[in-house]
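In: sequence below, structure please.
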Amino acid sequence: MRVLVTGAAGRVGSWVAEELANSGHDVRGMVRPGGRSVPEPLRSRIQVMEAALTDTRAIERAVAGADVVVHLAAQIVMADTPVDTYVDINTGGTLRLLEAAVRQDPPVRRFVHASTDNTYGPVHPQAAVITEDHPQTAGDYYSTSKLLAERLVENYHRIHGLEYSILRLGSVIAPDEAEPLFRREWVRAFFAMHADAGDRSNLWQLFRQCDDPVGELDAAVPAPDGNPALAVTGPSGTPWSIHFTDVRDVVDGVVLALEHPAAANQTFNMLGPRTTTFAEGAEVMARRRGAEVLEVRMPMTLAFELSSQKAARLLGYEPRWTFDDTLSSAPAVIGAG
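Out: Model (predicted):
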C-alpha cells in the first residue's frame, strides 16, 4: 500500500512512518520546508517530500499516487502566527489535501485525519467521561481549526465518497518526553507558557481564572532543591489530571484506522489506558526517580477524561502504555536511539 504521512518529521509522524515502513508499506513522508528533518535511518527507508500545508501544487505532488493519506501535520502552538495564517495551515491545509486526494486518478481510498480531544472543551468538560457522542465545544483557535477540519473531512465523504477515519488524540508523549513531567520545573513552565500565551493558549479559559498562576505556584512551592514532584489539586481538592497518550498507542490506533474495515467513516477517541492525575504522576516520580512529593492547591482545576471504548469495540484498540509504563521505558528507548 502506498501511504502518504504528513508531518513525517514530527513526534507522531516519524513513529507512524517507521511502523508502516516496517510493515512493508511504500511510505512517502511529507515535511515542512525548512522545518524538522526526518530522522535517520528512517529517512533512507521512505520517500521524503517537502510541502507546506499552504502550498497547493506541492501538496498535489505529495499526494500523487497515494492509496491512503495519514494527515498528522498541524501547527499546535499559535505563538505570533496571524489568525488567518494559522487557520489556513490547519484547516486550509486539510482542504488542500482532501482536494488532491479526490482529484487524482484513481482517488485516494481512505483519509485518516488526526484531530484533538481539545474539540470537546477540556476546561469545561460536558461529562465525567467524554465519548465521541458528546458535543464538541471548541473554545480556542487550535480546537476551532481542527473542528473545522473535521467537518471538511466528513463533507468530502458526502460529496466525493472519500472514506475517512477521524482520530481525536489525547495529549501525546514520546518516551523521551516523560522524564520532566509532574516535576516543579515542568509544572511551572506549563503554567508560564499558557499564561503568557493569553487567548492564544488552548487552555486560556482555565488560566484566566487566576491572575498570576506562576506567582501562585511560586508562593506555594518556593524553589526548593531537587525539583520535587507536584500533586496539584483544584480549590476543592479535585486532582488535576491529563489524559496522556503514549505515541506507541497512537501508532497502533493509526494502523487500525488505516487498515480496519470498521474504521471507515467513523470518528474515534484514541487515548492512553486512563487519565493520569497529578497525584498519580507525582507518586510514579517518587517511586521510579526518588522525587520528593509536595501537594499544591491551585485556584482552578484541570480534570478531563475521555473514553476510547468505541475504538476498543469496533477496532480492537487496546492501549497499553500508562504514564508509569512510559516513564519506565524511557531509558531503554533513549539508549537505543
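
In: please make it C-alpha for all contacts and neighbour counts, starting now.
Out: OK.

In: let me see the ranges of the helices in the stretch 201-337 of the chain.
Out: Assigned helices in the stretch 201-337 of the chain, in chain order: 204-207, 213-220, 247-259, 278-289, 309-315, 323-336 (criterion: DSSP state H, counting those that start in this stretch).

In: here's the other one to compare against:
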Amino acid sequence: MRVLITGVTGRIGANVARRLAQSGHAVRGFVVPGDSQAGKLPPFGLELVEGTLASRTDVQAAVDGQEAILHLAAAFQAGGPFTPEQYFDLNVKGTFHILEAAQRLGAQLRHLIFASTDATMDKYPPDGLPDPITETSLPPVATDWYGYTKVLGEHLVNRYVRAEGLRATVVRFCMVWGAGEVLDWPQFRLAYFLDRFRKRADAAGRATHARLAALDDGRERLVIACDAHGRPWKKHCVEVRDLVDGLERALGNPATFGKLYQMAGPLPFTWDEAVPLIAHALRLPFSRVDLAGIAPTHYAFDLTAARRDFGYAPRVDIRAMVEEAVRYKTSQSDALIPTRI
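Out: All right, here's what the predicted structure looks like:
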C-alpha cells in the first residue's frame, strides 16, 4: 500500500516507517520544514513531504494519492512547551485536516489509524485501580491540553466514521519507551521524588520528603516507589517494537474499522520488579520508600480487544526492555531507531 505517516521522525513513526518499507509498502513521511530528526530517515527509501498539520493545503498535498494513513503526529508535553493555541492547531485542527483530506480520497483510502493516548483518562485515584482498564471502563476526562485535545481528536474520528463511513481506527498508546529510554526514566530515581516533595507544606508531604532526604548521600540512587501502605507502584508501558508489530497487524484490517483499541506491553510491571533490574544494569544503589501524600501509580490495561481483532501479541516485557536498552546504550544493537539523533 501507499502509506502516509505523520510524525514520521518520532520514536514510533521512524520505526514503523522502516518496518512498513521493509514489508514492501510505499511510505511517505510528513515532516515539518527543517526537522532536525529527518536525517535518520533517508536510508530507508522514504518519500518525505514537508508541511504543517495546521495548514489544510499542506495536509492535502501530503494525503493525495495515498491508500492508508497513520496519523501519529501530535503536540505533546515532551516535545514542547506548547501553548494552548498550538495544542489546538496541531492536535485538533490538524486532525480535522487529515480527516477531511482522507475523506476526499473516497474508495481509494483503505484505512486511517489515529494515534491517541492513555492521557485521555484519569488513571490515578487515591488507592490506584484494582482492575485492568478496558476501552470503556474509564471516561475520557483529561483537562491538560495534550490529553484534552486527544479526546477531541477521538471524537472527530468517530464523527467521520459514523457520518461519512470513513475506514478509520483509534488506537490509544500507553506510555511508550524508545531506544534506551527505560534506563533514564525519572520516576525510578530518588532525585525525581525529592524534587516533587521539596515544596510540600502539608504534614504527609513533609514526612515523605524527610524519608527521601535521609536516603540522599549525594550519589545517584534509584527507588522502589510504594504507596502509603507499602504496596509497590505498578505501571503498564510499551516498548516501540511491540507498537510497530501491532500497527502493522492492524493496518488495513477491516475488523478494526470504527473501533477503539488500547496498545500496551505484554504485562504491567511493579517498581520492585523494574528497579532492581535497572540498578543492576547501571550499577546503582536503590532503596524502597513509602510515599504518603501522593496518588500512587497502580494500573494495568486489558488488551483483549486488540488481541482478538487484529492479533496484537506484545512480547517485550520489562526485563526485555532493560536488556535491549543496555544493548543500545553500549552500541551493541540497532533494533530501534533512536528517538533523537
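
In: closest one to residue 79 of structure 1 among the helices of the stretch 201-337 of structure 1?
Out: Using C-alpha to C-alpha as the measure, helix 204-207 is the one of the helices of the stretch 201-337 of structure 1 that comes nearest residue 79 of structure 1, at 13.2 Å.

In: residue 311 of structure 2 versus residue 256 of structure 2, what's the distance?
Out: 11 Å (C-alpha to C-alpha, to the nearest Å).

In: please say which of the two ends up with more neighbours.
Out: Ranked by neighbour count (other C-alpha atoms under 10 Å), residue 256 of structure 2 and residue 311 place residue 256 first, with 22 against 14.

In: could you check which residue of structure 1 pairs with the more buried one?
Out: In structure 1, the residue matched to residue 256 of structure 2 (TM-score structural alignment) is residue 263.

In: for the closest residue to that match other than its chain neighbours, give me its contacts.
Out: Nearest residue to residue 263 of structure 1, sequence neighbours excluded (C-alpha to C-alpha, 6 or more residues apart in numbering): residue 257, at 5.2 Å. Shown in contact with residue 257 of structure 1 (C-alpha atoms under 8 Å, 6 or more residues apart in numbering): 112, 165, 263-264, 315.

In: which parts of the stretch 51-200 of structure 1 are helices?
Out: Going by DSSP H, counting those that start in this stretch, the stretch 51-200 of structure 1 shows helices at 56-63, 83-87, 93-103, 141-160, 184-197.

In: go through the ones you listed and pick out the most buried.
Out: Comparing the helices of the stretch 51-200 of structure 1 by mean neighbour count (mean count of other C-alpha atoms under 10 Å), helix 93-103 ranks first with a mean of 21.

In: mean deviation, that one versus structure 2?
Out: On superposition with structure 2, the mean distance recorded for helix 93-103 of structure 1 (mean C-alpha distance after the TM-score superposition for structure 1) is 0.8 Å.

In: who does that helix touch, helix- and strand-wise?
Out: In terms of contacts (3 or more C-alpha pairs under 8 Å, 6 or more residues apart in numbering; DSSP states H and E), helix 93-103 of structure 1 is packed against helix 56-63, helix 141-160.

In: nearest to residue 30 of structure 1, of the ones you listed?
Out: For residue 30 of structure 1, the closest of these is helix 56-63, at 6.7 Å, according to C-alpha to C-alpha.

In: hmm, who's touching the closest one?
Out: With C-alpha under 8 Å, 6+ apart, helix 56-63 of structure 1 has contacts from 4, 28, 30, 49-53, 69, 96-97, 100-101.

In: CSV for those residues, including distance to residue 19 of structure 1?
Out: Listed next are the contacts of helix 56-63 of structure 1 as CSV, based on distance: C-alpha to C-alpha, whole Å:
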residue, distance to residue 19 of structure 1
4, 13
28, 13
30, 16
49, 18
50, 21
51, 22
52, 24
53, 24
69, 15
96, 26
97, 22
100, 25
101, 23
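
In: re the thing from before, and the match of residue 256 of structure 2, how far is that from residue 223 of structure 1?
Out: 49 Å.

In: please apply the same query to residue 297 of structure 1.
Out: According to C-alpha to C-alpha, residue 297 of structure 1 stands 16 Å off from residue 223 of structure 1.

In: with residue 39 of structure 1 instead?
Out: The value you get for residue 39 of structure 1 to residue 223 of structure 1, if C-alpha to C-alpha is used, is 37 Å.

In: pull the distance from stretch 290-305 of structure 2 to the chain's centre.
Out: Remark: stretch 290-305 of structure 2 is offset 16 Å from the chain centroid, using C-alpha atoms, centre = their mean, to the nearest Å.

In: buried residues in that stretch?
Out: Neighbour-count burial for stretch 290-305 of structure 2, counted by 16 or more other C-alpha atoms under 10 Å, picks out 290-294, 296-303, 305.

In: now stretch 72-89 of structure 1
Out: Under the neighbour-count criterion of 16+ other C-alpha under 10 Å, stretch 72-89 of structure 1 has 72-74, 78, 86-89 buried.

In: list the contacts of that stretch.
Out: Stretch 72-89 of structure 1 is touched from outside by 5-8, 10, 12-13, 53-54, 90, 113-114, 141-142, 145, 197, 200-201, with contacts defined as C-alpha under 8 Å, 6+ apart.

In: can you rerun that using 6 Å?
Out: The contact list for stretch 72-89 of structure 1 (C-alpha atoms under 6 Å, 6 or more residues apart in numbering) reads 6-7, 53-54, 90, 114, 145.

In: now do stretch 134-142 of structure 2
Out: Residues from elsewhere that reach stretch 134-142 of structure 2 (C-alpha under 6 Å, 6+ apart): 120-121, 148, 302.
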